[in-house]
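# got a sequence here, can you build the structure:
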Amino acid sequence: MDWVISDELSLTVGHVVGWVSAAAMIIGGVIPYIPQYRQIKRTKDADGFSLLVCLALLVANTLRIIFWFGRHFEYPLLVQSLIMNVTMFVMVHLCVTIRNRKQLIQARKRIFTDFDAKHFWNWSDFQSYLDCMLLFTIASSLLMYLFIDYMVFVEIVGFLAVFTEAMLGAPQLVKNYRNKSTEGMSISMVVLWTCGDIFKTSYFLLRDAPVQFWVCGSLQVTIDLLILLQVYIYKTNSDPNRTGAHRID
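Okay, the predicted model is just below:
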């Protein structure tokens, strides 16, 4: 009787841990952007945050959603992708709004339908970002529909999804290197990135996710650590008189 109770208790604990892990996966990816959002809103300055981070995550999670139709993976990862896309559009909307308000002289509007590669992902209105991602989603969905029976194609889509996400910190890494500073970037965001990516990669390993997921997750953790190293290297280059500089929320 005791061993039956013990097995039932272990099973219950296992279910609870599974649900907690799934919930952490769903909302954990969003949490790092809360301090960055608050910092941009407080300082009215979005220059320290690279919008290419949002582009990388929007592309990655859109591809991951499409990959799910070719090879079903766990639902928490699918839900996480949907929520992350919404979060990234919220970040883009804030950054575009702040940037437009800061312009003392109204510049010529740059929109997606200009199809000017020089200003790609640097448009003046939020609608252009929506249009761009809508076109990308339609095109990639059509390709998946046509080639869904070709497993090589499906696996390539899965790899591109997780590799793009793994490289999401790269634009911020490059921006910090060019500026020789991490001003305007929320350090809290990067710390939470690192913690979340370590958890996520461990989750991939323990849950037997496709191999692309945990390999690229390891790459993502590496980039996070490099950005944290930049914070240490460039700490003497920050301007203490600048509002919100290096403030951890």
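# could you use CA atoms for every contact and neighbour count after this?
Will do.
# distance of residue 98 relative to residue 122?
13 Å (CA to CA, to the nearest Å).
# can you give the contact residues for stretch 10-27?
With CA atoms under 8 Å, 6 or more residues apart in numbering as the test, stretch 10-27 has contacts from 76-77, 79-80, 83, 200, 203.
# quick one, which of the residues you listed are buried?
Buried by 16 or more other CA atoms under 10 Å: 76-77, 79-80, 200, 203, out of these.
# how about those in JSON lines, adding secondary structure and distance to residue 239?
Listed next are the buried ones among the contacts of stretch 10-27 as JSON lines, based on DSSP: H, G, I helix; E, B strand; the rest coil; distance: CA to CA, whole Å:
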{"residue": "76", "secondary structure": "helix", "distance to residue 239": "41"}
{"residue": "77", "secondary structure": "helix", "distance to residue 239": "40"}
{"residue": "79", "secondary structure": "helix", "distance to residue 239": "40"}
{"residue": "80", "secondary structure": "helix", "distance to residue 239": "37"}
{"residue": "200", "secondary structure": "helix", "distance to residue 239": "34"}
{"residue": "203", "secondary structure": "helix", "distance to residue 239": "39"}
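# and which of those residues is nearest residue 158?
Within the set of these, residue 77 lies nearest residue 158; the separation is 12.6 Å, counting by CA to CA.
# so who does that closest one touch?
Applying CA under 8 Å, 6+ apart to residue 77 gives the contacts 25-26.
# and what of residue 201?
Counting by CA under 8 Å, 6+ apart, residue 201 has contacts 213-214, 217-218.
# so which of those wins on neighbours?
Highest neighbour count within these, by other CA atoms under 10 Å: residue 217, with 24 neighbours.
# surely that residue touches residue 197?
Yes: when contacts are counted by CA atoms under 8 Å, residue 217 is listed as touching residue 197 (6.6 Å).
# what about residue 7, distance to residue 13?
From residue 7 across to residue 13, the span is 10 Å (CA to CA).
# wait, I meant residue 25
Residue 25 is 18 Å from residue 13, by CA to CA.
# more neighbours: which of those two?
Neighbour count, other CA under 10 Å: between residue 25 and residue 13, residue 25 has more, with 21 against 12.
# could you also give me the structure for this second sequence? I'd like to compare it with the first:
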Amino acid sequence: MGLISFITGYIAPMFIIISPITSYADQTYSIHRSKSSAGFSLDIPLIMLVASFLRIFYYPGAQFDTSLLIQSFIMITMQTMLLKVALDHRPSPSSKGGDAALPFAGHREGDFGVSRPYNFWQWRSPKPYWQFLLYLFIALIACELILSPAPWFYSIYSDAIGYIGLGVEATLPIPQIIANHKSRSCKGFRFSVMASWIAGDIMKMFWFFTATSAIPWAFKLCGMFQMCCDLFLGVQFWMYGDGDGNKKNDGYRTPLGEKDARLS
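The predicted model follows:
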């Protein structure tokens, strides 16, 4: 029982806190070293930055474990660095592999049946990316200041942004699942990355359900969904391997490429 308490009290929280660094530092350095972000989806920083902002503003109403709050600040730092490096070294659309730097590369209108309004998060200029993040931050501060004096309404608002933020984060594996299914191949998706995701999910679930500190059900539900997605990725890896997949999809690229994406 002492070992479980030690893992729950010290090892698991520390693992949660440093996970943004262990997951994304290598990807950031790899892009910087190669001077190219081809094969990396810019949707990864989008998902993680939005989720982390919402989680931080969820904290005043939920008062969850501070390890998760610290992780959110570290995640924002890492994802900001990753986005900056990816934008600085983004290949032009006409270059080989250039399309792979676009979010959800390979998924055009007709695959999902919808296109992004105003080319959201597919802009060629870096400025709109930072403007969007700034406007999101300002909007969250404004909502916090306006709604906090009304406890009943603020409680509903806090729960809403908590579930939205964690739900957004839980969608992170979905583009990779879709890409593997369409190409019938996991080429470009490293086994070590998948293994680290699943190991992280196991540690996270263990901590969520054994921690003595308060862990809201929003974290548990979204964590369980995320773990199911990661396990399904494992099934896809077993089914498809690194084969060439369907010949008709030879030009199709996985949206996540060879990245170490994920946290929490």
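# returning to that earlier point: can you pick out the most distant pair from the contacts of stretch 10-27 of the first structure?
Going by CA to CA, the pair spanning the contacts of stretch 10-27 of the first structure furthest: 83 and 203, at 18.3 Å.
# distance check, the counterpart of residue 206 of the first structure in the second structure against residue 65 of the second structure.
Aligned by TM-score structural alignment, residue 206 of the first structure pairs with residue 210 of the second structure. Note on residue 210 of the second structure: its distance to residue 65 of the second structure, by CA to CA, is 13 Å.
# same check, this time on residue 160 of the second structure
18 Å.
# okay, those two: which has more neighbours?
Neighbours of residue 160 of the second structure and residue 65, each counted by other CA under 10 Å, are more numerous for residue 65; the result is 17 against 14.
# aligned partner of that one in the first structure?
In the first structure, residue 65 of the second structure lands on residue 74 (TM-score structural alignment).
# for the first structure, which residue occupies the most central location?
Residue closest to the average C-alpha location in the first structure (CA atoms, centre = their mean): residue 57, at 4.0 Å.
# got a list of what that residue touches?
Applying CA under 8 Å, 6+ apart, we find residue 57 of the first structure in contact with 84-85, 88, 164-165, 168.
# if we go to 10 Å?
Shown in contact with residue 57 of the first structure (CA atoms under 10 Å, 6 or more residues apart in numbering): 63, 81, 84-85, 87-88, 161-162, 164-169.
# likewise residue 162 of the second structure?
51-52, 54-59, 61-62, 156, 168, 216, 218-219.
# against residue 64 of the first structure, how distant is the match of residue 65 of the second structure?
Distance from residue 74 of the first structure to residue 64 of the first structure, counting by CA to CA: 11 Å.
# now residue 194 of the first structure
Residue 194 of the first structure sits 21 Å away from residue 64 of the first structure, going by CA to CA.
# just residue 91 of the first structure next, same as before
Distance, residue 91 of the first structure to residue 64 of the first structure, using CA to CA: 20 Å.
# wouldn't residue 83 of the first structure be in contact with residue 30 here?
Yes: between residue 83 of the first structure and residue 30 there is a contact at 7.7 Å, judged by CA atoms under 10 Å.
# related to what we said a few turns ago, please enumerate the shared neighbours of residue 217 and residue 197 of the first structure.
Joint contacts of residue 217 of the first structure and residue 197 (CA under 10 Å, 6+ apart) are residue 166.
# where do the helices sit along the stretch 51-200 of the second structure?
66-88, 127-147, 151-170, 174-183, 191-210 (DSSP state H, counting those that start in this stretch).
# so for residue 30 of the second structure, which of the ones you listed sits nearest?
For the helices of the stretch 51-200 of the second structure, proximity to residue 30 of the second structure was assessed by CA to CA; helix 66-88 is nearest, at 9.8 Å.
# quick check: angle from the closest one to helix 127-147?
Relative orientation of helix 66-88 of the second structure versus helix 127-147 (axes from the mean of the first three to the mean of the last three CA atoms, to 10 degrees): 150 degrees.
# just the buried positions in helix 66-88 of the second structure, please.
Residues 68-69, 71-76, 78-87 are the ones in helix 66-88 of the second structure that count as buried (16+ other CA under 10 Å).
# next, count neighbours for residue 71 of the first structure.
14.
# is it true that it touches residue 155?
Yes: assessed by CA under 10 Å, residue 71 of the first structure is found in contact with residue 155 at 8.3 Å.
# which neighbours do these two share?
Counting by CA under 10 Å, 6+ apart, the common neighbours of residue 71 of the first structure and residue 155 are residue 210.
# residue 30 of the second structure contacts residue 37, correct?
Yes: the criterion here is CA under 10 Å, and residue 30 of the second structure meets it with residue 37 at 8.7 Å.
# what about the two, which has more around it?
residue 37 (28 against 16).
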